[in-house]
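[1] quick check, what structure comes out for this input:
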Amino acid sequence: MQFTNHKIERNDPCWCGSGRKYKQCHMHFDEKIKQFERKGFIVPSHKIIKTPEQIQGIRESAKINIAVLDEVADKIHIGMSTEEIDRIVYDTTTKMGGIPAPLNYEGFPKSVCTSINSVVCHGIPDENEILKDGDIINVDVSTIKDGYFSDSSRMFCMGNVDPEWKKLVDVTKECVEIGIENVKPWTTLGDMGAKVHQHALDHGYSVVREIGGHGCGLEFHEDPFVSYVSVPGTEMLMVPGMCFTIEPMVNMGTNRIYEDEDNGWTIYTMDDAPSAQWEVQVVVTEDGCEVITY
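    Have a look, this model is predicted:
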């Protein structure tokens, strides 16, 4: 990826919208990125790097996103349908002035994804799908507020969950926390992703390859794609201002998956083994990252 397609002169206004001259704002920052590009690294374009104003807008969206998941956490229970979860998400989001990002996104029919047991992701809420004792469920909430996007998910264990399934849920959360710890500016997404992958492997699990994290903020899904089966030193360079999700999908069995042919959305494990996922959204900072959603 080419860093920038046009030359900015030293005394031009900075591309970030600060109103300052380029030489007084992002010129040295850009030069550092170009040094990495010349060494063969994949580097982010200006479009990927969020300005302070944009980051604040994403934070405001995230306030709703977190509140929605808190409401789900308060209300979720054995015997409720996933359609009821969808209503909680829609009602809470809209009452707070937001829009559920999944609703009608590329034809998705609901306001939230509810993925139970062997469903890896993109489960569609249904009034006939009832939460049972022993289920594990991922509730994936995405929010738009004033044009800014936020995205996060949590796992919920319903009643008497098999201890091995509970361990899968806990280790997957640890994978996310390891990902957060390894978001460091001027290192690569591959460095971070490899650490996440290794933690899953250490516990005998596999990680889905085809679906991963993504840039998020000005659009629902932006560049870069964030893999969690990556190799150190590969993938895009992380720099301050990048905003993306950390959301490894960890399977107890094989990493092979398939898509529901009927609805064209829901992804299942090929061997029907359980899968877990937690998702957070982060912004890269000068010394690590800010967790926008959790």
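
[2] only C-alpha atoms for contact and neighbour calcs from this point on.
    Fine.

[3] what's the neighbour count on the closest residue in space to Val208 that isn't next to it in sequence?
    Nearest in space to Val208, with sequence neighbours left out and distances taken as CA to CA, 6 or more residues apart in numbering, is Asn255 at 5.0 Å. By other CA atoms under 10 Å, 19 other residues sit near Asn255.

[4] next, the structure of the following sequence, for comparison with the previous one:
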Amino acid sequence: MRLNIIKKSPAEIEAMKEAGRLSAYVLRKVGEAAKPGVSTLELDELAEMLIRAEGGIPAFKGYGGFPGSICASVNDQIVHGIPSSKAILREGDILSIDTGATVDGWVGDNAWTYPIGKVSSDVAMLLETTEKCMWAGLSAARAGNHLGDIGHAVQSIAEAQGYGVVRDYVGHGIGRHMHEDPNVPNYGRPHSGIELEVGMVLAIEPMINMGTRKTRVGRDGWLVTTRDHKPSAHFEKTVAITEDGPLILTTEPGFTRPVSKTC
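    Alright, predicted model coming up:
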């Protein structure tokens, strides 16, 4: 199948930074509010308020009929959890918050998995490893590499810990539309797939399970859970491929890459 990859000019990448900044800001603020006793619906309402207060539009709300401004996925829920007043966070939970904002027609998309209070050591390791997977995938998003290099970078780290790499859901191109070509799998062989070129903008989002990689879709048609009900983590950033290497767009001013990471 022929792909329709929409490469962005340097000016368009610059224009995408505001959607990225707002998306990153909202994700951080909602993550800070995620505490025991708070419902995921309260977090959703906070996200929408913050996005609209700065002139943005919640990119998720109404997308394909999705009712929320965030996806809120708890514990064994991988992605696409619908916010609910009945979903009350508890000490020891983990919460994947996925959110995005549209600004001047451009979309920023990002996600992070937050510990709610203190979590067990094995769950903490899952979060740490999945974040490492994301940074490795971002670092591989360089002109001359291939899609398989991104997936291989993620897969090799996750599977070295015995984790399952979700294959049913993947990252994607992004721009004026939330989902653009190409799909960006979190698994793959080095130097396989299409060649990455300057101007591509990708949302790289490892979804890593403590157990099996197999998934199950809930009755609402949205929520995706692990087949074995073991926890799952999800981290995501939007990145542009530039002449100077990967440029992360979903960041706030003053963002610095963690010293221990390569991207």
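
[5] TM-score them against each other, please.
    Scored against TM-score structural alignment, normalised by the length of the second structure, the superposed chains reach a TM-score of 0.92; 251 aligned residues with a CA RMSD of 1.3 Å.

[6] what residue in the second structure is paired with the residue nearest to Val208 of the first structure?
    Mapped onto the second structure by TM-score structural alignment, Asn255 of the first structure lines up with Arg213.

[7] Val284 of the first structure now?
    In the second structure, Val284 of the first structure lands on Ile241 (TM-score structural alignment).

[8] quick check: its match touching Met200?
    Yes. Applying CA atoms under 8 Å, one finds Ile241 of the second structure in contact with Met200, separated by 5.5 Å.

[9] all helices for the stretch 51-200 of the first structure, in order.
    For the stretch 51-200 of the first structure, applying DSSP state H, counting those that start in this stretch gives helices covering 52-75, 82-95, 163-181, 189-202.

[10] and the angle from the third one to helix 189-202?
    Meaning helix 163-181 of the first structure. Helix 163-181 of the first structure runs at 160 degrees relative to helix 189-202, counting by axes from the mean of the first three to the mean of the last three CA atoms, to 10 degrees.

[11] the match of Asn255 of the first structure: which element?
    Assessed by DSSP states H and E, Arg213 of the second structure sits outside every helix and strand.

[12] ok, and the closest non-adjacent residue to the residue nearest the centre of the second structure?
    Nearest to the mean C-alpha position of the second structure, by CA atoms, centre = their mean, lies Glu236 at 2.5 Å. Excluding its sequence neighbours, the residue lying closest to Glu236 of the second structure (CA to CA, 6+ apart) is Glu205, at 4.1 Å.

[13] please apply the same query to Tyr90 of the first structure.
    Spatial nearest neighbour of Tyr90 of the first structure, excluding adjacent residues (CA to CA, 6+ apart): Ser111 at 6.0 Å.

[14] what is the equivalent residue in the second structure for the one you found?
    Match for Ser111 of the first structure (TM-score structural alignment): Ser69.

[15] just to revisit the earlier point, contacting residues around the match of Asn255 of the first structure?
    Tyr163, Gly164, Val165, Val166, Arg167, Thr226, Arg227 (CA atoms under 8 Å, 6 or more residues apart in numbering).

[16] in ChimeraX, how would I select just the buried ones from those residues?
    Buried residues among these (16 or more other CA atoms under 10 Å), as a ChimeraX selection:
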select :163,164,165,166,226,227
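
[17] among the contacts of Arg213 of the second structure, which are in strands?
    Among the contacts of Arg213 of the second structure, the residues falling in strands (DSSP state E) are Gly164, Val165, Thr226.

[18] trace the first one over to the first structure, please.
    This points to Gly164 of the second structure. The equivalent of Gly164 of the second structure in the first structure is Ser206 (alignment by TM-score structural alignment).

[19] contact partners for the residue nearest to Glu236 of the second structure?
    Contacts of Glu205 of the second structure (CA under 8 Å, 6+ apart): Ala111, Met134, Val170, Gly171, Asn186, His234, Phe235, Glu236, Lys237.

[20] and it, how far from Ser84 of the second structure?
    24 Å (CA to CA, to the nearest Å).

[21] just Thr99 of the second structure next, same as before
    15 Å.

[22] which one's more surrounded, these two?
    Taking neighbours as other CA under 10 Å, Thr99 of the second structure and Ser84 compare with Thr99 leading, 28 against 15.

[23] quick one: map that one onto the first structure.
    Thr99 of the second structure maps onto Val141 in the first structure, by TM-score structural alignment.

[24] for the ones in strands among the contacts of Arg213 of the second structure, which one is nearest Ala19 of the second structure?
    Distance to Ala19 of the second structure across those (CA to CA) is lowest for Val165, with 28.6 Å.

[25] is it true that that closest one touches Asn186?
    Yes. Look at Val165 of the second structure against Asn186 with CA under 8 Å: they come within range, at 6.9 Å.

[26] overlap in contacts, those two.
    Listed as contacting both Val165 of the second structure and Asn186 by CA under 8 Å, 6+ apart are Gln155, Pro206, Met207.

[27] wait, what's in contact with the closest residue to the first one other than its chain neighbours?
    Nearest non-adjacent residue to Gln155 of the second structure, counting by CA to CA, 6+ apart: Tyr187, 5.0 Å away. The neighbours of Tyr187 of the second structure, taking CA under 8 Å, 6+ apart as the test, are Gly148, Ile150, Gly151, His152, Ala153, Val154, Gln155, Val165, Arg167.

[28] make it 7 Å
    By CA atoms under 7 Å, 6 or more residues apart in numbering, the residues touching Tyr187 of the second structure are Gly151, His152, Val154, Gln155.

[29] which of those ranks first by neighbour count?
    Most surrounded of the contacts of Tyr187 of the second structure: other CA under 10 Å gives Val154, at 32 neighbours.

[30] now check the first structure for the residue matching it.
    So, by TM-score structural alignment, Val154 of the second structure is matched to Val196.

[31] same thing with Glu48 of the second structure?
    Using TM-score structural alignment, Glu48 of the second structure pairs with Tyr90 in the first structure.

[32] go ahead and confirm its match touches Pro100.
    Yes. Taking CA atoms under 7 Å as the definition, Tyr90 of the first structure is a contact partner of Pro100 at 6.4 Å.
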